[in-house]
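**Q** sequence first, predicted model second:
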Amino acid sequence: MTASAHLTTVMTNAVAAFRELRRSDRASRAAWLAAAADALDADADALVEIAGRETRLPEQRLRGELARTSSQLRFFGEVITDGAYLEATIDHPNPSATPPIPDLRRMLVPLGPVAVFAASNFPFAFSVAGGDTASALAAGNPVIVKIHAGHPELSHRVAERMLTALLDAGAPAGILATIEGRDDATALVLHPDTAAVGFTGSIPGGRALFDLAASRPTPIPFYGELGSLNPVVITARALAAHRSELVEGLVGSFTLGAGQFCTKPGLVFVPRGSGFAVDVATAAPAVAPQPMLMPRIAEGFRAGATALRQQPGVTLVGGDAPGDGGEQQPMVFATDTSALRADDSVVREECFGPAVVIVEHDGDADLIEAIAALPGGLTATLHAAEGEAADCAALIATLEESAGRLLFGGWPTGVAVAWSQHHGGPYPATTSLFTSVGASAIRRFLRPLAFQTAPDAALPPELRDAPAGIPRRIDGELRVH
């Protein structure tokens, strides 16, 4: 596909910026990220107003998300200042080793221009200034963001505020740009200068772009977060001890943001005959109908909910079938493991919106078999009584195999930005093993580069014999400085 004149200019500028970024130091990049964060915070009132108008999300939610976004930019400044992310490693010559070891030095270096596809459901945190952009910039890559059609005015304003701040702080021109439209989005993935892609969105859209990235003459990494059921298991003892709290917590979680969170609990496993589905259906109407983000998302939810209603063995126990309006009330479905395991079962597919499926099982063996049959997910949650986890070893092992984050108690909605966070999971949750949130998200946009018998002047400062002020492994020994 032929790139538009705009995209051609954007990529030319990005390549020029990358040459400068390769020579930039970590302290400068950290300062650039902090400047971008400050610019977003200074424009918070206007940004939140635009976001509310375009997405219909409440002001409190948007202010919190914007604060998270600016904090995330600063967080990646801390990550690169620390320097451990570089995995700097030095082996001095050892001629007596078998085979002999020459002078070898290795670290991670940036890839090149990174394409980022913004998400619909987080107009700040997974959009123009989101985690993909923050981590790619921190690593030393220019970023080209495909704006989401659900909040274009907001995207342009965020990009303008960020770019102005970055340039004023000394970043090279071409470090950040935006594109719009399906044709340029496709051309961006296929462009020979695009080095990697970050994506958050639907399974069909993500898989199409993933396949496109792999089909290039030179394939590139595609880091996609696609879809997730986020199963929850509640034991009989946990139900007996905390039934009302579990009902309240589940309703709050699966309806949060009208169920338009990638970590929404979609399936909840309980013992047969527990009556838990009826309790959830009784409590759910306390949550007022909420607007969906976009007509396309509302249409997808209607299709998914209708398919669930038509699935043999699935019963709608709470909520009305979605209509044509923009607001949607919670929906609660009930089924059992036999319906979930059917070859044509839509219970194994994500229904993006305020719906939850309560799945009854007939004991540990039935439960474990059902969990094992699920597609990969971002999260899995176990609610067990105090001291009961020791009796759930086989179940926990199965949950570990199916998800990227395992919760013991609590609910999966809400993803902290932290050094230890992992927001990813087996396909289709993500198309790779890496996280899109937290410190190691930066690893997606770096590659290893080894230097052999290089003169000191040719080495990056982090690989020279002089102290570098970062953690390094030198001749097999991990040293802090």
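**A** Here it is on my side, so go on.

**Q** from here on, contacts and neighbour counts on C-alpha atoms
**A** Noted.

**Q** can you give me the buried ones in the biggest helix by length in the chain?
**A** Secondary structure of the chain read by DSSP state H shows that its longest helix is helix 59-82. Using 16 or more other CA atoms under 10 Å as the test for burial, helix 59-82 gives 62-63, 65-81.

**Q** let me see the residues that make contact with it.
**A** Helix 59-82 is contacted from outside by 26-27, 29-31, 33-34, 36-38, 40-41, 44, 48-49, 51-52, 85, 122, 124-125, 129-131, 134-135, 138-139, 417, 439, 470, using CA atoms under 8 Å, 6 or more residues apart in numbering.

**Q** go again with 6 Å.
**A** Residues outside helix 59-82 that contact it (CA atoms under 6 Å, 6 or more residues apart in numbering) are 26, 30, 33, 34, 37, 124, 125, 134.

**Q** which helix or strand contains the spatially closest residue to residue 279 that is not a sequence neighbour?
**A** Setting aside the residues directly before and after it, residue 279 is nearest to residue 247 in space (CA to CA, 6 or more residues apart in numbering), at 6.8 Å. Residue 247 belongs to helix 236-254 when assigned by DSSP states H and E.

**Q** and the strand or helix carrying residue 405, what does it pack onto?
**A** Using DSSP H and E, residue 405 maps to strand 403-408. Secondary-structure packing of strand 403-408 (3 or more CA pairs under 6 Å, 6 or more residues apart in numbering; DSSP states H and E): strand 377-383.

**Q** now do the strand it packs on against strand 403-408: the angle between them, please.
**A** If you take axes from the mean of the first three to the mean of the last three CA atoms, to 10 degrees, strand 377-383 sits at 20 degrees to strand 403-408.

**Q** report the distance from strand 377-383 to the chain centre.
**A** Average the C-alpha atoms of strand 377-383, do the same for its chain, and the two points are 15 Å apart (CA atoms, centre = their mean, to the nearest Å).

**Q** tell me the spacing between residue 17 and residue 364.
**A** 56 Å (CA to CA, to the nearest Å).

**Q** grab the nearest non-local neighbour of residue 363.
**A** If the residues on either side of it in the chain are set aside, residue 363 comes closest to residue 271, at 6.8 Å by CA to CA, 6+ apart.

**Q** still on that earlier bit, next, the buried residues of the helix holding residue 247.
**A** 236, 238, 239, 243, 246, 247, 250, 251, 252, 253, 254.

**Q** what about stretch 390-409, distance to the chain center?
**A** 21 Å.

**Q** likewise for stretch 453-472?
**A** That offset, for stretch 453-472, works out to 33 Å (CA atoms, centre = their mean).

**Q** hold the first one in mind and look at this next one:
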Amino acid sequence: MTYHPHGKHLIAGERVGSDRTFSSEPAHGEAHAFSVGSPEMVDRACEAAEAAFDAFAATTREARAEFLDTIAAELEARVDDITATAMSETGLPEPRIRSVELPRTANQMRLFARHIRDGAYLDRRHDAAMPDREPMPRPDLRMIERPIGPVAVFGASNFPLAFSTAGGDTAAALAAGCPVVVKGHGAHPGTGELAAEAIAAAVEKCGMPSGTFSLIQGGDRSVGQRLVQHPLIKAVGFTGSLKGGRALFDLCAQRPEPIPFFGELGSVNPMFLLEQAAAVRGADIGKAWAGSLTMGAGQFCTNPGIAVVLDGAGADAVRDAAKAALEEMGPQTMLTNGIASAYKGGAAAMADQAGVTAIVTTEPAERAATPFLFETDAQTWLGNEALGEEVFGPLGLIVRCRDTTEMEMVARTLKGQLTVTLHMDDGDADAARRLLPIVERKAGRILANGFPTGVEVADAMVHGGPYPAATNFGHTSVGTLAIRRFLRPVCFQNMPESVLPDDLTT
């Protein structure tokens, strides 16, 4: 790695150090020292964001689009340093960073740039005045979506680029016209620093206000608490654990002025293998499931952790193929020591559940993950909510059902999910039609004959769902609809065109 982090925060274009430092914990390579954030630094960043808001919100869509395009170019210009740093900090392989996550992060910026240039996201509406209407005249009414104010973003552990400093929440807020204050994730501070430098370079090149973006690294819980409770912050974007996200969500609700908390908090992403599909393709599905389950050491929010299947030969084929494939999988480095420890604890807890049979058991070492596979029946599942809790890593659970009625009962007991998958053949159409209205209420994305790992960055994508998958079921953290999280509708009544926002008159 040729890049040596400066280890400072970036607040309104300035590198800011502190008296205390923390050390990164790389999977391999040299550790580096980074300044520890403080509530006082949060105040400074939020005040700078508020000072920048009026000017940044007033920029034209074209100017903001050019800004997003420039951020993408600045990220790509740092590809070698970002790749080496992210690999060292997270243990992720080079293709995941260089060929997948960095291009996705840059292309997300460009997608949002194209989207705001079009202007449809503003949802502009106009009811012309009807002065002669009886019994009362109608005023002229014009509606448009307007930016809400400074936004706080929390970086995610499992995506050092696409869901972190320059990730989807940051891109969406900037596209909407909202300055951003990022709380960097301690799992990859060097990567976050590089992404922040790319955004800062774009701020300067495009002449945006200096307070448009800030990054604060490290610090204890008081830093995150101060950020979500700062009176100048008007919304929060978060991807992380249910426990941590729920604590921040509650703090947002307890403010004198409650604000929206857009949190993605976890999902087990169940798959339903219908009768014909399991009978004809059970072995193929089981093998492919093992590949999806272990992709990236299972550290994806869309990791398909549950397979629900009708008891019989099809279920046996799924189990046996998955078992054979998983037993061939070697250890994979996990993102942090803490994630690795939590994974081992989750696997041990699953093994101790009554009515659960271990199919594949392994002995993960230190920061490495090795796969686990368990099996249970529907009645055990229905009587034990703990079986539906996420274990972050390559752990799978097969739930065997006696009939389609029992399968539907399992579906009805699901908590909110990011995804649900139906594996089906032509002969399964009737069963799929019965299941679909049930799972539609449970997830933001429903797949047929595929695997949910891999979230396409596109207009129609929904990455969210009912609680606890997300804290706001009406929105998504991926796709262009994500921008609308940071906008609010404003109606202008009988307002002269000369003083209306430019987007309402052009």
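**A** Looks like it arrived, so ask away. Keep in mind it's a predicted model, so treat the numbers as computed, not measured.

**Q** of all the contacts of helix 59-82 of the first structure, which two lie farthest apart?
**A** Using CA to CA, the contacts of helix 59-82 of the first structure span at most 24.6 Å, a distance reached by 26 and 124.

**Q** who has more neighbours out of those two?
**A** The neighbour comparison of residue 26 of the first structure against residue 124 (other CA atoms under 10 Å) goes to residue 124, with 29 against 19.

**Q** how about the more buried one, what's its match in the second structure?
**A** In the second structure, the residue matched to residue 124 of the first structure (TM-score structural alignment) is residue 161.

**Q** give me the neighbour count for the residue lying closest to its match once chain neighbours are set aside.
**A** Nearest residue to residue 161 of the second structure in three dimensions, chain neighbours excluded: residue 167, at 5.8 Å (CA to CA, 6+ apart). Per other CA under 10 Å, the neighbour tally for residue 167 of the second structure reads 27.

**Q** distance of the match of residue 124 of the first structure from residue 332 of the second structure?
**A** For residue 161 of the second structure, the distance to residue 332 of the second structure (CA to CA) stands at 20 Å.

**Q** equivalent analysis for residue 107 of the second structure, please.
**A** Separation of residue 107 of the second structure from residue 332 of the second structure (CA to CA): 28 Å.

**Q** then residue 224 of the second structure?
**A** Using CA to CA, residue 224 of the second structure is found at 31 Å from residue 332 of the second structure.

**Q** now do residue 323 of the second structure
**A** From residue 323 of the second structure to residue 332 of the second structure the distance is 17 Å (CA to CA).

**Q** same question for residue 209 of the second structure.
**A** Distance from residue 209 of the second structure to residue 332 of the second structure, by CA to CA: 43 Å.

**Q** quick check: buried residues in stretch 98-107 of the first structure?
**A** Buried positions in stretch 98-107 of the first structure, judged by neighbour count with 16+ other CA under 10 Å: 104, 105, 106, 107.

**Q** er, stretch 173-187 of the first structure I mean
**A** Using 16+ other CA under 10 Å as the test for burial, stretch 173-187 of the first structure gives 173, 174, 175, 176, 177, 178, 179, 184, 185, 186, 187.

**Q** was I right to think residue 3 of the first structure contacts residue 187?
**A** Yes - counting by CA atoms under 6 Å, residue 3 of the first structure touches residue 187, with 5.4 Å between them.

**Q** mind telling me what the residue nearest to residue 363 of the first structure corresponds to in the second structure?
**A** Using TM-score structural alignment, residue 271 of the first structure pairs with residue 310 in the second structure.

**Q** distance to residue 158 of the first structure and secondary structure added to the contacts of helix 59-82 of the first structure, as CSV?
**A** Below are the contacts of helix 59-82 of the first structure laid out as CSV (distance: CA to CA, whole Å; DSSP: H, G, I helix; E, B strand; the rest coil):
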residue, distance to residue 158 of the first structure, secondary structure
26, 24, helix
30, 19, helix
33, 14, helix
34, 15, helix
37, 11, helix
124, 9, coil
125, 11, coil
134, 13, helix
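
**Q** need those residues in a markdown table with distance to residue 260 of the first structure, can you?
**A** Output for the contacts of helix 59-82 of the first structure, formatted as a markdown table (distance: CA to CA, whole Å):
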| residue | distance to residue 260 of the first structure |
| --- | --- |
| 26 | 36 |
| 30 | 32 |
| 33 | 29 |
| 34 | 30 |
| 37 | 26 |
| 124 | 15 |
| 125 | 14 |
| 134 | 23 |
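
**Q** closest one of those residues to residue 230 of the first structure?
**A** residue 125 (20.3 Å).

**Q** and that closest one, what does it touch?
**A** Taking CA under 6 Å, 6+ apart as the test, what residue 125 of the first structure contacts is residue 69.

**Q** how close does it get to residue 42 of the first structure?
**A** Taking CA to CA, one finds residue 125 of the first structure at 17 Å from residue 42 of the first structure.

**Q** can you give me the helices in the first structure?
**A** Counting by DSSP H, the helices of the first structure are 5-22, 26-42, 44-55, 59-82, 131-139, 152-168, 182-190, 203-215, 236-254, 276-283, 295-310, 337-341, 364-372, 393-402.

**Q** quick one: the second one aligns where in the second structure?
**A** Aligned by TM-score structural alignment, helix 26-42 of the first structure falls on residues 61-77 of the second structure.

**Q** mean shift of the matching stretch relative to the first structure?
**A** For stretch 61-77 of the second structure, the mean deviation from the first structure after alignment is 0.4 Å (mean CA distance after the TM-score superposition for the first structure).

**Q** residue 191 of the second structure corresponds to which position in the first structure?
**A** Per TM-score structural alignment, the equivalent position to residue 191 of the second structure in the first structure is residue 154.

**Q** cool, and residue 262 of the second structure?
**A** Alignment note (TM-score structural alignment): residue 262 of the second structure maps to residue 223 of the first structure.
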